[in-house]
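*Asks:* Provided below for reference: sequence and predicted model.
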Amino acid sequence: MNSKLVIAHRGASGYLPEHTMEAKAMAYAMKPDFIEQDLVLSKDDVPIVIHDIYLDDVTNVASVYSNRKRKDGRYYVVDFTFDELQCLKVTERFNPKSGKQFYPKRFPKGKSNFKLHSFQQEIELIQGLNYSTGNSIGIYPEIKNPEFHYENQKDIARIVVDILFEYGYKTKEDKCILQCFDARELERIRIDLQSNLFLVQLIENDEEVEKLYSYAKYADGIGPWYKQILDVKENEKWKFTSLVNDAHEFGLKVHPYTFRADQLSEFSSFEEMMQLLFYEANIDGAFTDFPDKMVAFLKMS
């Protein structure tokens, strides 16, 4: 964990619909250090690789199961069995109300034929490719919304940790980093579930930034939003917050999210973004929708 890490965010999601097997295979070929898996449980307790607890912004669930939405109008992964989920088609992310594609210049919405898959299927794909190619690319799963799962009588953390153990991911030396936004749940994974994996505490607001000391008691790194590292721009030059330095003082690695070459509001180029955050702010790794661009940049740097 001493080099700068490239983490393929939802696979090669800048090129293919996020969290599809095709996006993961394409990401693998780009040779990142890790490939990310967001995990949500199905009705029959199968961890599904999907970013949200909802289905209606990346699949055709509204047309296939029009009578299965909840009172809030949303369709939830947890209300469908794994076999039922296999009947859906996955597409590029879109707004369920307007139907408008979220990233208009990415893979065209509704084209080709993509499916949902289980965590186990993706592990077997990545481990199989490691075996056949001789590479050693890791997995970087995220446990999504554990509180919601508890409300639906499900313990997603225990299920995921058991699967990881079964597939040989047991210690910090194994090529697996486990992440979660819920601090209580990540601490439970370390203490109650007795996991020895490399754990990363995801953070999304400034209040959480102040808790590095408590995170360091159970976590090995943090995953902040990259904007939490940027402070102000003076004379066309960025200044940075103390977050990265503070985290390093507590022995925590820093892997911010998400680097997107097609969403550069603060930067003149993707290369400028990477140069500033990797080398001036001194981050340890980053999540990107464009792993090929980040791999190439770090090779040249």
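*Replies:* It's in.
*Asks:* Only C-alpha atoms from now on, for both contacts and neighbour counts.
*Replies:* Fine.
*Asks:* can you give me the helices for the stretch 51-200 of the chain?
*Replies:* With DSSP state H, counting those that start in this stretch applied, the stretch 51-200 of the chain shows helices at 61-64, 82-85, 119-133, 146-151, 156-166, 183-191, listed in chain order.
*Asks:* Can you check what angle separates the last one from helix 156-166?
*Replies:* Right, the one you point to is helix 183-191. Per axes from the mean of the first three to the mean of the last three CA atoms, to 10 degrees, the angle that helix 183-191 makes with helix 156-166 is 30 degrees.
*Asks:* How about the third one?
*Replies:* Inter-element angle recorded for helix 119-133 and helix 156-166: 30 degrees (by the same axes, to 10 degrees).
*Asks:* For helix 119-133, which outside residues touch it?
*Replies:* 21, 28, 37, 39, 46-49, 135-139, 163, 167 (CA atoms under 8 Å, 6 or more residues apart in numbering).
*Asks:* likewise stretch 158-170?
*Replies:* Residues outside stretch 158-170 that contact it (CA under 8 Å, 6+ apart): 47, 120, 123, 143, 174-176, 189, 193, 195-197.
*Asks:* hmm, which of those are the buried ones?
*Replies:* Neighbour-count burial (16 or more other CA atoms under 10 Å) applied to the contacts of stretch 158-170 gives 47, 120, 123, 143, 175-176, 189, 195-197.
*Asks:* can the residues you listed go into JSON lines with extra columns for distance to Leu252?
*Replies:* Listed next are the buried ones among the contacts of stretch 158-170 as JSON lines, based on distance: CA to CA, whole Å:
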{"residue": "Pro47", "distance to Leu252": "28"}
{"residue": "Gln120", "distance to Leu252": "29"}
{"residue": "Ile123", "distance to Leu252": "26"}
{"residue": "Ile143", "distance to Leu252": "20"}
{"residue": "Lys175", "distance to Leu252": "17"}
{"residue": "Cys176", "distance to Leu252": "16"}
{"residue": "Ile189", "distance to Leu252": "17"}
{"residue": "Ser195", "distance to Leu252": "17"}
{"residue": "Asn196", "distance to Leu252": "16"}
{"residue": "Leu197", "distance to Leu252": "14"}
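*Asks:* let's bring in a second one:
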Amino acid sequence: MAATAAGLTGSLLLPAAQAAKPARPLVIAHRGASALRPEHTLAAYAKAIADGADFIEPDLVSTKDGVPVARHEAFLSETTDVAKRPEFASRHVRKTIDGVTHDGWFVEDFTLAELKTLRTIERIPQSRPGSARYDGMFQVPTLEEVIDFLAAQSATVGRTIGLIPELKHSTYFARLGLPLEERVIATLAAHEYTRRAPVEIQSFEVANLRMLREKLGKRANLRLVQLVGVGPVKPSDVAATGGSLTYADMATPAGLRAIAEYADVFAPPTRALIPLKKDGRLDTPTALAADARAAGLRLVTWTFRPENRFLAADFRDGAGDDARNEAGSIAEMRRYLALGLDGFFTDDPALGVKALAG
């Protein structure tokens, strides 16, 4: 790579300034158009762009040789054909990462060359048989390949498409000697496209975002996004260091003001904004949207999915849990958009575009 983290502040981003607030909520392609193509493949990103997404999201993990690649987590068994590859049978292990234990295969045990021999598969084929028809067709892309592809697609469609990478398992990878932050920002710095196009770096952890803000300052095309879960769960880096901060603490007015000191965007799950009643229908909105705006944060939520099993009961159509329900998904997104969102993650960007059309 031509750039290093040390040279990042002078080479990655535009001069320091606050980026303009979007004219309308941003449609963010969650793992690409992951309702229609196997997640985190160039095909999923291409479909998302064709369907009108403003941003594509590559979740990033590290190979054994330190290359950032697009997978939702380190666990490879659910999204690649690794279980069918006898040459890698001996690498089947049990690991606990960020409190979750899996038996299978993990990205950090594969070099990039080895990972490139695998092919992707659909994570939930029972709900997405159309996507599962693409099983075995695509490779796991590197971050560098994603950026090259995004630049080419942007030139083809005639509009700038943003990149919103998420740093996954940062503390875990750092302990393995495979720190994501330095490699990711060096890759971003090496590409002309990501030196000028919108880039939003996300994490469920806190320390890495604080470090990035301290190193990068405020930049015109860069935003930092604090993702949060719900309840008494601690961010992984906080848990690893024995801290007490929980996602519930972060969602209080005081917690949001603290987030605003280093991040630009607050991104809770949808049900933290409008929870569900016991019958599965939407309840009264919480104060979280208003509190985030009061703290000076942009508000983005995750994730809208088009199958009945993922919808609030208000919007299901009775066709079965695995049935695709476009009208219900659009109606649910519109209910949340009424809260004044600045953006939202969706597995089906075409439906997000329709939801915004009114």
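*Replies:* Structure's in. What do you need? This is a predicted model, so every value here is computed, not measured.
*Asks:* mind listing which of the buried ones among the contacts of stretch 158-170 of the first structure are in strands?
*Replies:* Of these, the ones assigned to strands by DSSP state E are 47, 143.
*Asks:* Count the neighbours of Thr117 of the second structure for me.
*Replies:* By other CA atoms under 10 Å, the residues close to Thr117 of the second structure number 12.
*Asks:* Ok, Leu199 of the first structure next?
*Replies:* Close neighbours of Leu199 of the first structure, defined as other CA under 10 Å, add up to 25.
*Asks:* what's the answer for the one 5 residues further on, then?
*Replies:* Per other CA under 10 Å, the neighbour tally for Glu204 of the first structure reads 15.
*Asks:* tell me, stretch 142-159 of the second structure lands on which residues of the first structure?
*Replies:* Using TM-score structural alignment, stretch 142-159 of the second structure lines up with residues 118-135 of the first structure.
*Asks:* swap in stretch 104-116 of the second structure?
*Replies:* Mapping stretch 104-116 of the second structure onto the first structure (TM-score structural alignment) gives residues 74-86.
*Asks:* First-to-last residue distance for the matching stretch?
*Replies:* Stretch 74-86 of the first structure stretches 18 Å from its first residue to its last (CA to CA, to the nearest Å).
*Asks:* Can you name the residues in contact with stretch 251-260 of the second structure?
*Replies:* Residues outside stretch 251-260 of the second structure that contact it (CA under 8 Å, 6+ apart): 226, 249-250, 266, 288, 291-292, 295-297.
*Asks:* Leaving out sequence neighbours, find the closest residue to the alignment partner in the first structure of Ala70 of the second structure.
*Replies:* Aligning on TM-score structural alignment places Ala70 of the second structure opposite Val49 in the first structure. Nearest residue to Val49 of the first structure in three dimensions, chain neighbours excluded: Leu39, at 4.9 Å (CA to CA, 6 or more residues apart in numbering).
*Asks:* Can you find the partner of that neighbour in the second structure?
*Replies:* Aligned by TM-score structural alignment, Leu39 of the first structure pairs with Leu60 of the second structure.
*Asks:* wait, isn't that match in contact with Gly66?
*Replies:* No. Here Leu60 of the second structure does not reach Gly66: they are 11.4 Å apart, not a contact under CA atoms under 8 Å.
*Asks:* More neighbours: these two, which one.
*Replies:* Taking other CA under 10 Å, Leu60 of the second structure and Gly66 do not tie; Leu60 has more neighbours (25 against 18).
*Asks:* quick one: that one from Arg196 of the second structure, how far?
*Replies:* Where Arg196 of the second structure is concerned, Leu60 of the second structure sits at a distance of 21 Å (CA to CA).
*Asks:* can you check Arg94 of the second structure too?
*Replies:* Here Arg94 of the second structure is placed at a distance of 42 Å from Arg196 of the second structure (CA to CA).
*Asks:* between the two, which one's more packed in?
*Replies:* Using other CA under 10 Å as the criterion, Arg94 of the second structure and Arg196 rank with Arg196 on top: 16 against 12.
*Asks:* Report the contact partners of the residue positioned nearest the centre of the first structure.
*Replies:* With distances taken as CA atoms, centre = their mean, the residue of the first structure nearest its centroid is Glu36 (4.5 Å). Counting by CA under 8 Å, 6+ apart, Glu36 of the first structure touches 7-11, 139-142.
*Asks:* between those, which has the most around it?
*Replies:* Highest neighbour count within the contacts of Glu36 of the first structure: Ala8, with 34 neighbours (other CA under 10 Å).
*Asks:* Trace it over to the second structure, please.
*Replies:* In the second structure, the residue paired with Ala8 of the first structure is Ala29, using TM-score structural alignment.
*Asks:* what's the closest non-adjacent residue to that match?
*Replies:* Leaving aside its chain neighbours, Ala29 of the second structure sits nearest to Ile56 (4.8 Å; criterion: CA to CA, 6+ apart).
*Asks:* Now do the same contact list for that neighbour.
*Replies:* Applying CA under 8 Å, 6+ apart, we find Ile56 of the second structure in contact with 28-32, 45, 48-49, 161-164.
*Asks:* re the thing from before, let me know which of the helices of the stretch 51-200 of the first structure is the nearest to Lys111 of the first structure.
*Replies:* helix 61-64 (15.6 Å; CA to CA).
*Asks:* one step back: hang on, the residue nearest to the centre of the first structure is in a strand, isn't it?
*Replies:* Yes. Counting by DSSP: H, G, I helix; E, B strand; the rest coil, Glu36 of the first structure is located in a strand.
*Asks:* List the contacts of the residue nearest to it when sequence neighbours are not counted.
*Replies:* Nearest residue to Glu36 of the first structure in three dimensions, chain neighbours excluded: Tyr140, at 4.5 Å (CA to CA, 6+ apart). Residues near Tyr140 of the first structure by CA under 8 Å, 6+ apart: 7, 34-37, 176-179.
*Asks:* Please repeat the previous calculation with a cut-off of 6 Å.
*Replies:* Going by CA atoms under 6 Å, 6 or more residues apart in numbering, Tyr140 of the first structure touches 35-36, 176-178.
*Asks:* Okay, it and Asp206 of the first structure: tell me how far apart.
*Replies:* Separation of Tyr140 of the first structure from Asp206 of the first structure (CA to CA): 24 Å.
*Asks:* now stretch 204-211 of the first structure, how far from the chain's geometric center?
*Replies:* Stretch 204-211 of the first structure sits 19 Å away from the centroid of its parent chain (CA atoms, centre = their mean, to the nearest Å).
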